[in-house]
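>>> got a structure for you, letters missing:
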């Protein structure tokens, strides 16, 4: 199972390109007709009411999947410590039903790998698919990979010019975020780069979620479709 999509969908920059002649109220359904998954980013910045998740689920086709970014209150403010209460509140807000995919936890670039802290955090997570995106070089460590493997949490393989790209498969699924190789959130991936990522995904040989986050100039949906074609996976969800 390989699902490929974009990180978010509310981008005015796409108005004259991918969303040309599409009213804003239909942006989500339009994108969901061309990819099989989308990463919800709004949950990172503030708690979303269950009604929002139900609305988004209703606007997407059967078989569609959302990944949900965990709140920055947990990752950036509390920095993975003493998070039982906000975690319970966040999990209680989710209302995607069968369209619920992985939860991604994006760490701040100043957060170093501390084995005890990470172990406690991973032990607190409920069952389900979780992925962790560290942005500090100290996470390039066997002890980190071992912790994720023990808890079946995927290390997020991130491609960006401003933080390390650490390639490791640590769970029964893989999670990739492509932020733009040369310019963060901007650069489009060329044919050679898409070929390389397609081969890496084949080599990992496991369920994989891929999100293009190079959104600022509108490359993300087109890159997502290009990678999907290379891997022979559907360009849209189906029952």
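Noted; the coordinates are in hand. What you see is a predicted model, and the numbers here were worked out from it, not measured in a lab.
>>> contacts and neighbour counts: CA atoms only from here.
Fine.
>>> What segments of this structure are helices?
Taking DSSP state H, the helices of the chain run over residues 27-32, 42-45, 50-58, 72, 84-93, 115-124, 142-151, 191-204, 220-231.
>>> for the second one, packing partners?
The contact analysis (3 or more Cα pairs under 8 Å, 6 or more residues apart in numbering; DSSP states H and E) places helix 42-45 against strand 65-69.
>>> any idea how far residue 70 is from residue 130?
10 Å (Cα to Cα, to the nearest Å).
>>> The structure to be compared is supplied as follows:
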């Protein structure tokens, strides 16, 4: 697959005129999105886990080869805070099975107040079915230890490379044979856009860290005003200039 670039979510009204034609009804936005992008990170499961049938509908509405990453339920990450993960992980995966071959990685974004707890993370990661790609986005500085890095490596879980304000918000560890990158907002104008140099720097980091055959998923979470759409396209072009295989993006 190479480097797959998309956005975090697709249902944003201010993307009319940016990604969605003025006359395109909201019920067809996923189809329109998938005509340009080959991947999306779904936030739906974080706020309210869709039923198996809803995931199956999304599968049927997207083309072969499309990949949907899932942000795991906040019930697991923010309410339970990784405690007793067996049931919420099993429920998430049984529902997500409706995506079939469209299912991509699962993201565990941890609360910023959750301090490092290797045992909790180890237990949670062990609950995922074999072969599931899990990315972990810690947001407390206590997680940046050799023990946590080794734990992620043992599970084949990717440390999420997160950008905030055009700067890495975490150590740039490679903990798996695949990667996961999230862009939360840059420093360029109009906000929250990224500058071309910042995106070129991130493209070079990806290129220098993972070999050409590795899969890397990159999602832009700076949705306001369609910034995510524009920046995803610019980033994908920067990656392509490094002679890397890149998934499709819209022709803006």
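That came through fine. Predicted, not measured: the structure shown is a model, and the values here were computed from it.
>>> Show me what residue 56 of the second structure lines up with in the first structure.
In the first structure, residue 56 of the second structure lines up with residue 54, judged by TM-score structural alignment.
>>> so that match makes contact with residue 96?
Yes: using Cα atoms under 8 Å, residue 54 of the first structure makes contact with residue 96 at a distance of 5.8 Å.
>>> quick one, which of these two is more surrounded?
residue 96 (21 against 15; other Cα atoms under 10 Å).
>>> For residue 55 of the first structure, which residues are in contact?
Applying Cα atoms under 8 Å, 6 or more residues apart in numbering, we find residue 55 of the first structure in contact with no residue.
>>> now swap in residue 208 of the first structure and tell me
Residue 208 of the first structure touches 1, 2, 3, 173, 174, 175, 176, 201, counting by Cα under 8 Å, 6+ apart.
>>> mind giving me TSV with the helices of the first structure and columns for distance to residue 19 of the first structure?
TSV is the format used below for these (distance: least, Cα to Cα, whole Å):
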stretch	distance to residue 19 of the first structure
helix 27-32	7
helix 42-45	20
helix 50-58	18
helix 72	29
helix 84-93	29
helix 115-124	39
helix 142-151	38
helix 191-204	23
helix 220-231	10
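>>> And the ones you listed: which comes nearest residue 106 of the first structure?
helix 72 (8.0 Å; Cα to Cα).
>>> mind checking what residue 197 of the first structure lines up with in the second structure?
Using TM-score structural alignment, residue 197 of the first structure pairs with residue 202 in the second structure.
>>> picking up where we left off before, what's the farthest-apart pair in the contacts of residue 208 of the first structure?
Pairwise distances across the contacts of residue 208 of the first structure (Cα to Cα) peak at 13.9 Å, for the pair 1 and 176.
>>> quick one: which of those two has more around it?
Ranked by neighbour count (other Cα under 10 Å), residue 1 of the first structure and residue 176 place residue 176 first, with 22 against 9.
>>> Quick check, the more buried one in contact with residue 210.
Yes: between residue 176 of the first structure and residue 210 there is a contact under Cα under 8 Å: 4.7 Å.
>>> for the helices of the first structure, which one sits closest to residue 166 of the first structure?
Of all those, helix 142-151 comes closest under Cα to Cα, at 10.5 Å.
>>> The closest one vs the second structure, mean deviation?
With mean Cα distance after the TM-score superposition for the first structure, helix 142-151 of the first structure departs from the second structure by a mean of 0.6 Å once superposed.
>>> how about that helix, aligned to which bit of the second structure?
Going by TM-score structural alignment, helix 142-151 of the first structure sits over residues 146-155 in the second structure.
>>> and that stretch, which residues are buried?
By neighbour count on 16 or more other Cα atoms under 10 Å, the buried set for stretch 146-155 of the second structure is 148, 149, 151, 152, 153, 155.
>>> Pick out whichever of the residues you listed sits closest to residue 197 of the second structure.
For these, the nearest to residue 197 of the second structure is residue 149 (29.0 Å; Cα to Cα).
>>> and that closest one, what is it in contact with?
By Cα under 8 Å, 6+ apart, the neighbours of residue 149 of the second structure are 173, 175.
>>> distance of it from residue 209 of the second structure?
Separation of residue 149 of the second structure from residue 209 of the second structure (Cα to Cα): 16 Å.
>>> Kindly report the same for residue 133 of the second structure.
Counting by Cα to Cα, the gap from residue 133 of the second structure to residue 209 of the second structure is 18 Å.
>>> So which of the two has more stuff around it?
Neighbours were tallied for residue 133 of the second structure and for residue 209 using other Cα under 10 Å; the higher tally belongs to residue 133 (22 against 15).
>>> Roughly how far does the more buried one sit from residue 155 of the second structure?
Taking Cα to Cα, one finds residue 133 of the second structure at 9 Å from residue 155 of the second structure.
>>> ditto for residue 80 of the second structure
Between residue 80 of the second structure and residue 155 of the second structure the computed distance is 21 Å (Cα to Cα).
>>> what does residue 54 of the second structure give?
With Cα to Cα as the criterion, residue 54 of the second structure and residue 155 of the second structure are 29 Å apart.
>>> Tell me how many other residues surround the counterpart of residue 231 of the first structure in the second structure.
Using TM-score structural alignment, the partner of residue 231 of the first structure in the second structure is residue 239. Other residues near residue 239 of the second structure come to 24 when the count uses other Cα under 10 Å.
>>> In this structure residue 239 of the second structure contacts residue 246, no?
Yes: using Cα under 8 Å, residue 239 of the second structure is in contact with residue 246, at 7.1 Å.
>>> Give the residues shared as contacts by the two.
Counting by Cα under 8 Å, 6+ apart, the contacts common to residue 239 of the second structure and residue 246 are residue 3.
>>> What's the match for residue 43 of the first structure in the second structure?
So, by TM-score structural alignment, residue 43 of the first structure is matched to residue 45.
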